[in-house]
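S.K.: give the three-dimensional model of this entry:
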Amino acid sequence: MFVQHSRLDRLMLALNAALLGLAVLIVVVPLIYVVIASFMDPSVLLSSGLSFHISDWSVDGYEMILTNPAMLRGFANAVMYSVSFAFLTVAVSICAGYALSEDRLKGKGVVMTLFLITMFFGGGLVPTYLLVKNLGMLNTVWAIILPSAVNVWNIILSRTFFKGVPSELKEAANVDGASEMMTFFRIVLPLSKPIIFVLALYAFVGQWNSYFDAMIYLDNPALHPLQLVLRSILIQNQVDPSMIGDQLAMAEMKRLSEIIKYAAIVVSSLPLIIMYPFFQKYFEKGVMLGSLK
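M.R.: You can find the predicted model right below:
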């Protein structure tokens, strides 16, 4: 069906297309630069910049990263932290959201008010650190997983989703003699795959990109996630000599540190790039839930 647009409509569509194209360029151009630079020979990259000649390319950066114990250990820690955090966050958010979606829950208005207050007012870094320390969680994996497991925004998304579940399904289950727990696990939870995937994606991505909590609470390098190892390479410009070998001089290490930075960025981004195509439809569902709220 052909739609006749006015001159103002055509102008707005052209402006939107230009802005979207600019946004795509802002995202894509640095990404392409990083990917190509990660395959470059460090001497060519430092002297001439990017080159599209195959003879100027090298996989030394990836070889050093994939054979470096600190990077591999950080990658494994990041996966463990992100998966555990996502599982715990989804479990808490789903249970709290389901309970708060029920009109039968007495005092749910007070509970929601208390939850909402925490979205605008926090205890601050020092009180939070002292709390984690007094609970004996410093330098443990629990310091990364537990403090942020309760996310009020995720609870609101869950509550909004469960309010859209037909009440007739739960009433029919109650008539058949199902308990509240049975209704939740056998009736409501199987219908909740969209919100479960959305919350899991939010939690996984947030934890995967996080390094500040690990920097504050973890002193043991064996517990550092990948992003903290990557931070030491990108921000502090520190490269573990074990990446290169004891036989290489400091000048060689400095030269190779450039491609190690780019290769580390690519390796750390791969899990998220691989995940998004599979979770895209659920991600869009989560955006719609937030807009409805």
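
S.K.: all contacts plus neighbour counts: C-alpha atoms, from now on.
M.R.: Noted.

S.K.: which stretch of helix or strand covers the residue nearest to the spatial centre of the chain?
M.R.: Closest to where the C-alpha atoms of the chain average out (C-alpha atoms, centre = their mean) is residue 205, at 1.0 Å. Here residue 205, judged by DSSP states H and E, is contained in helix 193-208.

S.K.: and that helix, which residues are buried?
M.R.: By 16 or more other C-alpha atoms under 10 Å, the buried positions in helix 193-208 come out as 194-205, 207-208.

S.K.: which parts of the next helix or strand after that helix are buried?
M.R.: Once helix 193-208 ends, the next helix or strand along the chain (criterion: DSSP H and E) is helix 212-217. Neighbour-count burial for helix 212-217, counted by 16+ other C-alpha under 10 Å, picks out 213-214, 217.

S.K.: show residues contacting helix 212-217.
M.R.: 129, 138-140, 143-144, 224-225, 228 (C-alpha atoms under 8 Å, 6 or more residues apart in numbering).

S.K.: top of these by neighbour count?
M.R.: residue 225 (31 neighbours; other C-alpha atoms under 10 Å).

S.K.: show me what contacts it?
M.R.: So residue 225 contacts 73-78, 81, 211, 214 (C-alpha under 8 Å, 6+ apart).

S.K.: who wins for neighbours among the residues you listed?
M.R.: Going by other C-alpha under 10 Å, residue 78 tops these with 25 neighbours.

S.K.: now the other sequence, so there's something to compare against:
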Amino acid sequence: MSIKPAKSDRIFDFFNKLLVWFFIVIISYPLIYIISASISDPAYVNSGQMWLFPKGITFEGFERVFQSNEIWLGYRNTIFYTLLGTFINLAITLPMAYALSRSDLIGKKAIMALLVFTMFFDGGLIPTYLLIRDLGMINTVWAMVIPSAAAMWNIIVTMTFFKVSIPKGLEEAAEIDGASQIRTFFQIVIPLSAPIIAVMALFYGVGHWNQYFGALIYLQDRELFPLQLFLREILVQQQITAELMQQSGTAAAISEHAKIADIIKYAVMIVSAAPLLIVYPFLQRFFIKGVMIGSLKE
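M.R.: Below you'll find the predicted structure:
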């Protein structure tokens, strides 16, 4: 026999669900609007007639974006940077976090103090550029992945996960059986750490995918440009063309170009964000679990 919830519990559940739906609407509306605007006639978008679902469906914005072969080059480079950079991030973050999670690590407090210091202070843009230049990484793939090889906040979250979620008894049992710390890490700790690995891969992957400032500073060869730089060029070119047309073009031509510029703007947003929107649902359950565990304290 099921127990009927108390009236206060039912009221709480009602308002809780109402609040959740409120936030879902707030979060979903901008996404739906951008998707609809990217395939709608700009006249409907600019006049406010299109406020949720597409009107006067057209794919001209996407056609203009993908007319450039450099878009596919940018996609290839960005995927490569994201995969390589995320692999390097995990290869550094996971072992470091595991080592710092062990109470018997010699000099642990000094190491933590040094690492935490980097969360508040850095060398600045010019010293960082000079360092990358002196290391010979200017205009190379490594300039896109090495400077962001690890993030202290992610190391702390991963370290907390190891402390909270990996039973100490498993490590002690492995040590009694003669397993080395490296073997324990790879054969026991890593297989039990799928949630935090997925979360860290998502954190780092999103950072690499959206990165453009580093490429803007360190890269000169267009063959190495990521997607974000090519998309930025498209938007800048549209803006410059619009300014030139305002000076010398007719009113009709200016209006037509403004419509095209708007639809390209929305198409660029979709092109840059679509891969992440596709990947995220597959990592969502790990993401939620990993974030909750990372919020706990020792």
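
S.K.: looking at it, the residue nearest to the centre of structure 1 is touching residue 271, isn't it?
M.R.: No: look at residue 205 of structure 1 against residue 271 with C-alpha atoms under 8 Å: they stay out of range, at 9.5 Å.

S.K.: skipping adjacent residues, who's closest to residue 35 of structure 1 in space?
M.R.: residue 266 (6.6 Å; C-alpha to C-alpha, 6 or more residues apart in numbering).

S.K.: and for the nearest residue to residue 197 of structure 2 once chain neighbours are set aside, the neighbour number?
M.R.: Nearest residue to residue 197 of structure 2 in three dimensions, chain neighbours excluded: residue 90, at 7.6 Å (C-alpha to C-alpha, 6+ apart). By the measure other C-alpha under 10 Å, the count of residues near residue 90 of structure 2 is 20.

S.K.: trace residue 90 of structure 2 over to structure 1, please.
M.R.: In structure 1, the residue matched to residue 90 of structure 2 (TM-score structural alignment) is residue 90.

S.K.: any idea what sits nearest residue 262 of structure 1, other than its immediate chain neighbours?
M.R.: That would be residue 38: by C-alpha to C-alpha, 6+ apart, it lies 4.7 Å from residue 262 of structure 1.

S.K.: can you pull the contacts of that neighbour?
M.R.: Residue 38 of structure 1 touches 59, 61-62, 259-263, 266, counting by C-alpha under 8 Å, 6+ apart.

S.K.: repeat that for residue 158 of structure 1.
M.R.: 93-94, 96-98, 195.

S.K.: and the two most separated of those?
M.R.: Distances among these were taken as C-alpha to C-alpha; the most separated pair is 96 and 195, at 13.3 Å.

S.K.: state the helix or strand in which the equivalent of residue 147 of structure 2 over in structure 1 lies.
M.R.: Here residue 147 of structure 2 is matched to residue 147 in structure 1, going by TM-score structural alignment. If you go by DSSP H and E, residue 147 of structure 1 is not part of any helix or strand.

S.K.: what angle sits between the lengthiest helix in structure 2 and helix 194-210?
M.R.: The helix spanning the most residues in structure 2, taking DSSP state H as the definition, is helix 251-294. If you take axes from the mean of the first three to the mean of the last three C-alpha atoms, to 10 degrees, helix 251-294 of structure 2 sits at 160 degrees to helix 194-210.

S.K.: the nearest residue to residue 238 of structure 1 once chain neighbours are set aside: which element?
M.R.: Among residues not flanking residue 238 of structure 1 along the chain, residue 232 sits closest, at 5.7 Å (C-alpha to C-alpha, 6+ apart). In the assignment (DSSP H and E), residue 232 of structure 1 maps to helix 226-234.

S.K.: check the mean deviation of stretch 86-99 of structure 1 from structure 2.
M.R.: Average distance, stretch 86-99 of structure 1 versus aligned residues of structure 2 after superposition (mean C-alpha distance after the TM-score superposition for structure 1): 0.7 Å.

S.K.: quick one: contacts of that stretch?
M.R.: 105, 149-152, 154-160, 162, 196, 199-201, 203-204.

S.K.: measure the nearest residue to residue 227 of structure 1 once chain neighbours are set aside to residue 205 of structure 1 for me?
M.R.: Nearest residue to residue 227 of structure 1, sequence neighbours excluded (C-alpha to C-alpha, 6+ apart): residue 211, at 5.5 Å. Noted for residue 211 of structure 1: a distance of 12 Å to residue 205 of structure 1, by C-alpha to C-alpha, to the nearest Å.

S.K.: and what of residue 71 of structure 1?
M.R.: Using C-alpha to C-alpha, residue 71 of structure 1 is found at 19 Å from residue 205 of structure 1.

S.K.: can you pull out the helices in the stretch 101-250 of structure 2?
M.R.: Ranges of helices in the stretch 101-250 of structure 2, per DSSP state H, counting those that start in this stretch, are 108-120, 125-134, 142-145, 152-165, 168-176, 181-184, 194-210, 213-218, 227-248.

S.K.: for residue 295 of structure 2, which of those is the nearest?
M.R.: Minimum separation from residue 295 of structure 2 across those (C-alpha to C-alpha) falls at helix 152-165, 7.4 Å.

S.K.: what residues of that closest one count as buried?
M.R.: Result for helix 152-165 of structure 2 [16+ other C-alpha under 10 Å]: buried residues 152, 154-164.

S.K.: same question, stretch 246-263 of structure 2
M.R.: 254-255, 257-263.

S.K.: with respect to residue 55 of structure 2, which of these is nearest?
M.R.: Among the buried residues of stretch 246-263 of structure 2, and counting by C-alpha to C-alpha, the member closest to residue 55 of structure 2 is residue 263, at 12.7 Å.

S.K.: residue contacts, the closest one?
M.R.: With C-alpha under 8 Å, 6+ apart, residue 263 of structure 2 has these contacts: 37-42, 60-61.

S.K.: select from those every entry located in helices.
M.R.: Of the positions in the contacts of residue 263 of structure 2, 37-38, 42, 60-61 sit in helices, assigned by DSSP H.
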